[in-house]
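Enquirer: Pasting the sequence and the predicted model now:
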Amino acid sequence: MMPSARFPDLEGASVLITGGGSGIGAALTEGFALQGCKVAFIDIADAASEALCDALEKSAGARPLFLNCDLRDIEALRAAVARAAAAHGPVTVLINNAAFDQRHAVEDVTPDYWDENQSINLRPHFFTAQAVAPGMKAAGRGSIINFTSTSFLINHPDMPSYTAAKAGIIGLTKGLAGKLGPDGIRVNAIAPGWVITERQRALWVTDEALSAHVANQCIREVMKPEDMVGPCLFLASDASLMLTAQTLIVDGGYL
């Protein structure tokens, strides 16, 4: 269920979401569209992204701007940011959501695999922030929200390159907050727990594992993609005006 709260200052805001065509990203695209934002999202999945745009055009009354882009290609990423700004005005809310949580064994990781993994899970966060920063500075305000993960906080054993990237996102968040804060730009991170997306169900969810995980949450309900929308809206809005360089853990109280 989408949050019932309305954030009037977000109406008409230019919002850019990476990985916004599926999973948590699709919920964020919908949630910000329902707030009356001008939403652009980056993804590589054409069919699913266009279907999302069609659905939101009906339900939210405005069609998001889908930008097909491989985030590993930094020049293409910069061009996508420029297209979003040309269509909707300078981006004042950036959500770095895109990630690829592929499992990998320590003994199988090669230098090329490591670099490829970081090129999806960490590097784009910086370069997307770099691309939107001038527009935010000119506007005198901005909110950058970086998605990290609780996976590195729970010592997840099966994806060391991914967990390294997710830990790095917190360092990046704090460094960017320190640099961009004087220009009115806030930078925060969200660390989700186990959010059950279609991808999670297809690849890793079993009844036993999910039940055991939820039993260790304080709130004993399965977390869904839309549960990440409210925290993002809060961090994007002026309700969090003096909040920056922070990591908000949203895991139902698992940690």
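Expert: Happy to help now that I have it.
Enquirer: From here on, just use CA atoms for contacts and neighbour counts.
Expert: OK.
Enquirer: after the helix or strand containing Arg199, next one along is what?
Expert: In the assignment (DSSP states H and E), Arg199 maps to helix 198-203. Beyond helix 198-203 on the C-terminal side, the first helix or strand identified by DSSP H and E is helix 207-215.
Enquirer: Just the buried residues of that following helix, please?
Expert: With burial defined by 16 or more other Cα atoms under 10 Å, the residues of helix 207-215 counted as buried are Val214.
Enquirer: What of stretch 215-229?
Expert: 217, 222-229.
Enquirer: Stretch 112-121 too?
Expert: 117-121.
Enquirer: related to what we said a few turns ago, which ones among the buried residues of stretch 215-229 are found in helices?
Expert: Among the buried residues of stretch 215-229, DSSP state H puts Val229 in helices.
Enquirer: Alongside the first one, take a look at this:
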Amino acid sequence: MSMTVEYQCLKQKMVFITGGATGIGAAMVKAFLQQGAQVAFVDINDDAAANLLQTQQHERLWFRRVDVTQLEQLQQAITDATTHFGKLSVLINNVANDKRQLSQAVSVAEWRSCMQVNLDAAFFAAQAAYAFMQQQQTGAIINFSSINALTGQPNMAGYVTAKAGLIGMTKALARDFGTAGIRVNAILPGWVATDRQLASWFTAEEQQRWLDAVALKQFITPTDVANLALFLASEQSAMITGQAINIDAGRS
């Protein structure tokens, strides 16, 4: 990935990313490393994490296998990574599960599991991050919602609900954490052409539907999204908080 903008303010800053082994998460790990940041990430995909660690070997990179639904383990990982690097500057709540299922077939356990991954983990990660950021009176939290929270999608009621909740949570935490100098924003990607999406539901037919619906006749890449995350993490966005920012190629 080529780096077109250099953010001097991100050098040596510590960034914690959930779901950092693949897709957008991996693109952000690489992007922040290129900026000279110290990057900690968690994931449950051991193989993908091992590959990323091998290709990005660096003393500024830290990984732990964590199931984010285990909230105490997630918060402990944030604590341990911060102890390792010394200071937490940026939290990126990227982890998600966009499982598709008929609404009438969703069980109570499946609904709760969806909320645990897509919504609960972000709140409790932010809670843990606040404990460190408030000591410094500065910090940035970036939550990953989705344009699906605004448009709705069939057979994704749990995911859409959780992603809509993240927008509300972003606004609430921006108010609650603002007095400590902590900014909280949300990124709402459109359909991003990750390897996982291309291998599952983002078929040729769906790709054409996307191109028909957007102003910019292109696919969004993980790098495009990572570039937005860099900006929101940097001092160049110092007065931006409580915002939900679409990156969707102008989807109608």
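Expert: All right, it came through fine. A quick note: this is a predicted structure, and the numbers were derived from the prediction, not measured.
Enquirer: returning to what we had before: so can I have JSON lines of the buried residues of stretch 112-121 of the first structure showing secondary structure?
Expert: Listed next are those as JSON lines, based on DSSP: H, G, I helix; E, B strand; the rest coil:
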{"residue": "Asn117", "secondary structure": "helix"}
{"residue": "Gln118", "secondary structure": "helix"}
{"residue": "Ser119", "secondary structure": "helix"}
{"residue": "Ile120", "secondary structure": "helix"}
{"residue": "Asn121", "secondary structure": "helix"}
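Enquirer: where along the stretch 151-252 of the second structure do the strands fall?
Expert: For the stretch 151-252 of the second structure, the strands defined by DSSP state E, counting those that start in this stretch cover 182-189, 244-247.
Enquirer: among those, which is the most enclosed?
Expert: For those, the largest average neighbour count (mean count of other Cα atoms under 10 Å) is found in strand 182-189, namely a mean of 26.
Enquirer: Which stretch of the first structure lines up against the longest helix along the second structure?
Expert: The longest helix of the second structure (DSSP H) is helix 157-178. With TM-score structural alignment applied, helix 157-178 of the second structure matches the range 160-181 in the first structure.
Enquirer: Three-state assignment for Val39 of the first structure, please.
Expert: strand.
Enquirer: is it true that it touches Phe32?
Expert: Yes: using Cα atoms under 8 Å, Val39 of the first structure is in contact with Phe32, at 6.9 Å.
Enquirer: which of these two has more neighbours?
Expert: Val39 (30 against 27; other Cα atoms under 10 Å).
Enquirer: and that one, what pairs with it in the second structure?
Expert: Checking with TM-score structural alignment, Val39 of the first structure has Val39 as its match.
Enquirer: what's the spacing between its match and Leu71 of the second structure?
Expert: Look at Val39 of the second structure and Leu71 of the second structure: by Cα to Cα, to the nearest Å, they are 20 Å apart.
Enquirer: contact partners of stretch 150-160 of the second structure?
Expert: 97-103, 111, 114-115, 118, 146, 148-149, 164 (Cα atoms under 8 Å, 6 or more residues apart in numbering).
Enquirer: Go through the match of helix 157-178 of the second structure and flag the buried ones.
Expert: Under 16+ other Cα under 10 Å, the buried positions of stretch 160-181 of the first structure are 160-163, 165-170, 172-174, 176-177, 180-181.
Enquirer: again, but for stretch 142-152 of the second structure
Expert: For stretch 142-152 of the second structure, by 16+ other Cα under 10 Å, it's 142-149.
Enquirer: Same question for stretch 96-114 of the first structure.
Expert: 96-99, 101.
Enquirer: Make TSV out of those residues and add distance to Glu50 of the first structure and secondary structure.
Expert: Formatted as TSV, the buried residues of stretch 96-114 of the first structure follow (distance: Cα to Cα, whole Å; DSSP: H, G, I helix; E, B strand; the rest coil):
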residue	distance to Glu50 of the first structure	secondary structure
Asn96	20	strand
Asn97	18	coil
Ala98	17	coil
Ala99	20	coil
Asp101	24	coil
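Enquirer: Specify which member of those residues is nearest to Leu16 of the first structure.
Expert: Asn96 (8.4 Å; Cα to Cα).
Enquirer: surely that closest one meets Thr148?
Expert: No: using Cα under 8 Å as the test, Asn96 of the first structure is too far from Thr148 to be in contact (9.1 Å).
Enquirer: residues touching the nearest residue to Gly36 of the second structure once chain neighbours are set aside, list them.
Expert: Leaving aside its chain neighbours, Gly36 of the second structure sits nearest to Lys11 (4.4 Å; criterion: Cα to Cα, 6 or more residues apart in numbering). Residues near Lys11 of the second structure by Cα under 8 Å, 6+ apart: 35-38.
Enquirer: top of those by neighbour count?
Expert: Gln38 (26 neighbours).
Enquirer: related to what we said a few turns ago, out of the buried residues of stretch 142-152 of the second structure, flag the one nearest to Ala26 of the second structure.
Expert: Looking across those and measuring by Cα to Cα, the closest to Ala26 of the second structure is Phe144, at 14.1 Å.
Enquirer: still on that earlier bit, can you tell me the mean distance of the longest helix of the second structure from the first structure after alignment?
Expert: Here the mean offset of helix 157-178 of the second structure against the first structure after fitting is 0.3 Å, by mean Cα distance after the TM-score superposition for the first structure.
Enquirer: Tell me how far that helix lies from the chain's centre.
Expert: 13 Å (Cα atoms, centre = their mean, to the nearest Å).
Enquirer: ok, now stretch 134-148 of the second structure?
Expert: 9 Å.
Enquirer: hang on, the earlier thing: for Gln101 of the second structure, see how far away the match of Val39 of the first structure is.
Expert: 34 Å.
Enquirer: Over to Gln57 of the second structure?
Expert: 39 Å.
Enquirer: Ok, Gly20 of the second structure next?
Expert: As for Gly20 of the second structure, its distance to Gln101 of the second structure is 25 Å (criterion: Cα to Cα).
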